[in-house]
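In: Turn this into a structure:
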Amino acid sequence: MKKIACLISLCAMAVSAQEKTNPFSVFGGLESNSTWYMNDPGLNVVHPDPAIRSNNYLFVNGKYKGWTAGIQVESYEDKALLNYNPRYIDTDVATYYVQYKNDMIDITAGYFYEQFGSGLLLRSWEDRQLGINNALRGGRIVFTPWNWLQIKGLYGRQRTGFTVADSDIYGTDLELGLGDIFGFTTTELSIGGSYVGRDQKVLTIPDPNFRDRTDAYAARINFGHGGFYASGEYDYKSDDAVVEKQDQVRNNFVKPGQALLVNMGYTKKGFGIDGTFRRLENMSFYSEREAAKNAFNDRIINYIPGLTKQQHYNLANIYVYQAQPGVAMPDYTVLKAGEIGGQVDIFYNFKKGSKLGGKHGTKIALNYSEWHALSGDYYLPAKDYNVDFLAFGKKYFSEYNVEIDKRWTDRWHTMFAYIHQYNNLKLVQETYDIVNADIVAAETTIKFGKSRSIRVVGEHIWADADKKNWAAGTVEFNVNPKLSFYTNDMWNYGNDDPDARNHYYNFGTAFRYKSIRAALNYGRQRGGLVCVGGVCRFVPESSGLSLSVNAAF
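Out: Purely as a prediction, here's the structure:
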């Protein structure tokens, strides 16, 4: 804990430096997330050793004219929070960089983040809730000689824990604004292309049937006119070893990969429709082949979120869908080489003063998503497959949602949601069961005075398999913009096992003062997938007291 206190002291020193009058500017922040894990006989949970764990991040940046430099120090004391990457341990410098930028050129040396196109080939980013930081350590150049042309080039090694992966990542990306070239005033049109190379020698295979370097290419187009927009991207990954399980690189299963992503929609005031189609085939891509399908999203090069509605209700996130970009052929019941499917979103605002809109208007949102395995021929003994391009195989997942958002008065607001989910857990998570679930949720928010409010949420799920029925409730009380309290509970009352009909309760408070936010929580964590932006990680069941502190300067 002394190291954590040291980080706080460094943060205070940085704030003090900011207050001095000089041509430099200093900015950054401190984030600390700590948990005291406790024994919980009701969940059959025994606290880990050590019981008190903390993830801490101090990042400080300095800027002078076109120059920016920064450093991030991370501390995991005595260990990282449960089910974070075990490579996060102790206290050390995590990332650092120096950047120079003007209107034409942007040069970075050190650690950097980047995304090409949709991210299907390359995206480096940080998400502390998921424990992801796959920054590249090396160099990047972004050259923009005209407003219609941008060229990127990069080289680096990917972060894993406090070191880097044993491979080289190369990349280049070009974006050409045809609308600007031809002087279009009401139409947007651009094309782009990307190349990403991953060079890694597999020492466990003396004479591999695949090259050390894997080449990946992408082409994309974006179009927009009035309220209509459309985009498309095609990606190809050269022949490479198919890794079905972590640390199992085989020499007799080598296949290429490809992806197709199409998005289009139309919006105008009060109405919008958006549709996305995606097909993935063998598109798992890691800086080290052995890291494929690890539980921590460690050393992942590309970004493949689950394209379904991002639910904000607790029970709607029990049977969440995880994208299926890779190959798995463990037995005859699970044969998959990717996914195919999509989703459609529609929203409509009933005008104020109309019958359905009322005095304050009414909003309705509809969403439908459906995902399947790739249809084709799978040869289990020979470890091979031949899939069709646009044919749908066994269904992984489907979901439809209806949300009604209604404001009755200036102080009273309600929402209602109905959700139906189908999840083939046998294929998606390679566990068991097919689950059909119906979920209803209703919430109301009432304001008192200028800033005081109370929010109440009720939820229920009817599921025909797995853990069966749940009920949930939440109450939030905002005393003012600085102070709030909450309590919630999820009760698995319908579990076939009477001893597993558990309550997952939590209660806590949050406080803000200027740029500082502190939150304290006591309760239980339901085991399962936790997803942020469609990317998921597994968390075990646990009980304890948690403290979170965020400060920016």
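
In: use CA for all of it now, contacts and neighbours both
Out: Noted.

In: residues in contact with Asn521?
Out: Counting by Cα atoms under 8 Å, 6 or more residues apart in numbering, Asn521 touches Asn506, Phe507, Gly508, Thr509, Leu545, Ser546, Leu547.

In: If we use 10 Å, what do you get?
Out: 35, 485-487, 506-510, 544-548 (Cα atoms under 10 Å, 6 or more residues apart in numbering).

In: Repeat that for Thr431.
Out: The contact partners of Thr431, taken as Cα under 10 Å, 6+ apart, are Asn424, Leu425.

In: Tell me if I'm right that Arg524 and Tyr504 touch.
Out: Yes - contact status for Arg524 versus Tyr504: in contact at 5.1 Å, counting by Cα atoms under 10 Å.

In: list the residues that contact both of these two?
Out: Counting by Cα under 10 Å, 6+ apart, the contacts common to Arg524 and Tyr504 are Leu43, Asp489, Met490, Glu541, Ser542, Ser543.

In: now, among those residues, which is nearest to Phe347?
Out: Closest to Phe347 out of the shared contacts of Arg524 and Tyr504 is Met490 (29.5 Å), distances taken as Cα to Cα.

In: number of nearby residues for the closest one?
Out: Applying other Cα atoms under 10 Å, we find 21 other residues in the vicinity of Met490.

In: mind listing the helices for the stretch 1-150 of the chain?
Out: For the stretch 1-150 of the chain, the helices identified by DSSP state H, counting those that start in this stretch occupy 2-19, in order along the chain.

In: got the residue ranges for the strands in it?
Out: Remark: strands of the stretch 1-150 of the chain, listed N- to C-terminal, are 25-37, 52-64, 67-77, 90-101, 105-112, 115-116, 122-123, 126-127, 132-133, 136-146, 149-160; assignment by DSSP state E, counting those that start in this stretch.

In: to compare against the first, here's another:
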Amino acid sequence: MKHLFTLTFFLLFYCGLNAQNNARITGNLQTNGNFFIRDSAIGAAGPPQPGPPQYDNQKFGAESWLNLNYSNWGFDIGVRFDLFNNSNLLNPTGSFTDEGIGRWYVHKKIDKFDLSGGFLYDQIGAGIIFRAYEERSLMIDNALKGVKVGYEFNENWKIKAFTGRQKRQFDIYGSVIRGGSLEGFIKPDSTRNLSFAPGAGIVARTYDDETVDRIVNEIASYAPQDSIGAQYNTYAMTVFNTLTAGDFSWYLEGAYKTKDVIFNEFERQANGTTGKLVNTDGYFFYTSFTFAKEGLGVTLEGKYTENFRFRTDPFQIGVQGQINYLPPIARQNTFRLPARFAPNTQELGEQGVQIDARYALSKKISLGLNVADIYNLDGAELYREIAPEITYKKDRKWQAMLGLQFLKYSIGIYQFKDDPEDAEDVLPWVKRGEQNYVDAFTPYTEFLYKFTPRKSLRVEAQYLLTDDEFGSWVNALAEFGWAPHWLIYVSDMYKIPHKNKEDYSPDKVKYDGFHYPSVGVVYTHRANRFSLAFVKQVEGINCAGGICRYEPTFSGVRLNINSSF
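Out: Here you go, the predicted structure:
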């Protein structure tokens, strides 16, 4: 099938070149290369340390994606070649090698019909019951290999239906996924700025026989009181709407999932083992309210999640096999130390609110405030972040930003780490800390100075103050830009030593006194970007859109190439 499609694609490609019928060819290339340099002192080494085997013998890992798109005769055709050589992108502590056709698709619009086949990316609503998408930094590529048919009733109403199976690297999962949605747009009065964008969708997943057999065998190993039933089919339904009224916008979505066999890593079995399969239905609610007018912008979000894990295979963990996407309820920090303790979305249960407000006092001064508060369903706090900011702009010459982050983070839930609380907390406002929580205070600042319209210097610094996990850190970065081609940067993250190391466990003080420097250069020419950097990076959590995973310490050289044509 792969060879047949490739041949067909290039035949169409050749015919298009000869036909000269408004043919259009586009594409892009992304290549990452990692040269691993062993540094066992900071934990950058292979087994038995948590690092990947590249440090010991493979030395180099690479990933590459070459995407080609061709449009002619009303058809859109695409093919993507993926390559992984000793890559630790799939498993940060492992090695993966394979190559082949990672994606192909054919799309055609015929009158009011919209037809697609191949590996498809799409979603329903905010993605709560279905989202097929790609996030390469986390090795997420859950495209649906199947067909999709859409129909436009008119310019305001459309319907779509799809069926297929989910991609799994160069293979596919056995479960069948099918679904559809109806979306519309209503504007009651053309003279008023009032509109509604309602929608509804349903998705069904049918386990294959092999998956059901594994579920049955797993349940058979449980004690009688832990035994559960199982079913082949699970259905998820959602309704959503966006209301726009002048300067206000309000998005609302609610979803329900019928009984589904999922893995709950927090449930205890009768024999004391933590983690087991459960058979339960699920609920999800999400709302977002936005107001923007005359220098003021406010966004308020809230969500409730209960047993809304939705996978093609209940034995898949981490980022693999996800059918849906649950929006995060905390901002994604861009500075290194404020981003160190990021909350990943809790599919089994969480409730939370977030407010983000920005106000321009004048053309020179603006204020910002972000507050996020997340709890589990029993009311125990999982995450709290309060982050005020102030920005000052001096004409077009320079600008400075100062921010503060007050943080409480359940490292026991988010990272499964056991972190005992010290007798006295380093933060004076934390009168009584809690075990397995991180209480941290991080001031951060950024300064941008423009020497000329083409030359600039950006400096940032952060200080993370805590006595939890590994303790306090400082980080600084200087970045010189020479538009439109060059960017050079140097940074260092330093672990502040504990005063009395002998009073702490070896794991808590293992990074004391170590530097984690990075030096890099970026060259950009039109739609081409090349970067080369020497990097030392401490272990931590890497997140994208509320989906997070652990990554071990890295030491080495990174090469990145991005090109569009």
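
In: that older thread, of the contacts of Asn521 of structure 1, which is the nearest to Arg211 of structure 1?
Out: The shortest approach to Arg211 of structure 1 among the contacts of Asn521 of structure 1 belongs to Thr35, at 45.1 Å (Cα to Cα).

In: got the contact list for the residue in structure 2 that the closest one lines up against?
Out: Thr35 of structure 1 maps onto Asn34 in structure 2 when the alignment is built from TM-score structural alignment. Contacts were defined as Cα under 10 Å, 6+ apart; by that measure Asn34 of structure 2 touches 54, 59-63, 86-88, 533-535, 554-560.

In: which of these count as buried?
Out: Buried by 16 or more other Cα atoms under 10 Å: 54, 60-63, 86-88, 533-535, 554-560, out of these.

In: What is the neighbour count of the counterpart of Tyr325 of structure 2 in structure 1?
Out: The alignment partner of Tyr325 of structure 2 in structure 1, by TM-score structural alignment, is Tyr303. Residues within reach of Tyr303 of structure 1, counting by other Cα under 10 Å, total 19.

In: my guess is Tyr303 of structure 1 meets Trp125, correct?
Out: Yes - with the criterion set as Cα under 10 Å, Tyr303 of structure 1 and Trp125 qualify as a contacting pair; they are 9.2 Å apart.

In: Need the residues touching each of these two.
Out: Gln115.

In: what are the ranges of the helices in the stretch 451-553 of structure 1?
Out: Using DSSP H, counting those that start in this stretch, the stretch 451-553 of structure 1 contains no helices.

In: I meant the stretch 151-300 of structure 2, not that one.
Out: 209-220.

In: Would you pull up how far the longest strand anywhere in structure 1 lies from the middle of the chain?
Out: Secondary structure of structure 1 read by DSSP state E shows that its longest strand is strand 384-407. When distances are taken as Cα atoms, centre = their mean, to the nearest Å, strand 384-407 of structure 1 is centred 19 Å away from the chain's centroid.

In: Check the mean deviation of whatever helix or strand comes next after it from structure 2.
Out: Tracing the chain C-terminally past strand 384-407 of structure 1 and defining elements by DSSP states H and E, one meets strand 412-424 next. For strand 412-424 of structure 1, the mean deviation from structure 2 after alignment is 0.8 Å (mean Cα distance after the TM-score superposition for structure 1).

In: rewinding a little: could you export the shared contacts of Arg524 and Tyr504 of structure 1 as TSV, including distance to Lys201 of structure 1?
Out: Formatted as TSV, these follow (distance: Cα to Cα, whole Å):
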residue	distance to Lys201 of structure 1
Leu43	45
Asp489	50
Met490	48
Glu541	38
Ser542	40
Ser543	43
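
In: re earlier: tell me which entries of the contacts of Asn521 of structure 1 lie within strands.
Out: Filtering the contacts of Asn521 of structure 1 for membership in strands, criterion DSSP E, returns 35, 485-487, 506-510, 544-548.

In: Let me know the closest of these to Gly156 of structure 1.
Out: The shortest separation between Gly156 of structure 1 and any of those is 32.8 Å, and it belongs to Ser548 (by Cα to Cα).

In: Surely Pro453 of structure 2 touches Trp482?
Out: Yes - under the contact definition of Cα under 10 Å, Pro453 of structure 2 touches Trp482, with a separation of 9.2 Å.

In: Same drill for these two, tell me which one is more crowded.
Out: Neighbour count, other Cα under 10 Å: between Pro453 of structure 2 and Trp482, Trp482 has more, with 15 against 10.

In: where's the more buried one relative to Gly368 of structure 2, distance?
Out: Here Trp482 of structure 2 is placed at a distance of 29 Å from Gly368 of structure 2 (Cα to Cα, to the nearest Å).

In: so what's Ser9 of structure 1 up against?
Out: Contacts were defined as Cα under 10 Å, 6+ apart; by that measure Ser9 of structure 1 touches Lys3, Val15.

In: From Leu30 of structure 1, how far out is it?
Out: Note on Ser9 of structure 1: its distance to Leu30 of structure 1, by Cα to Cα, is 11 Å.
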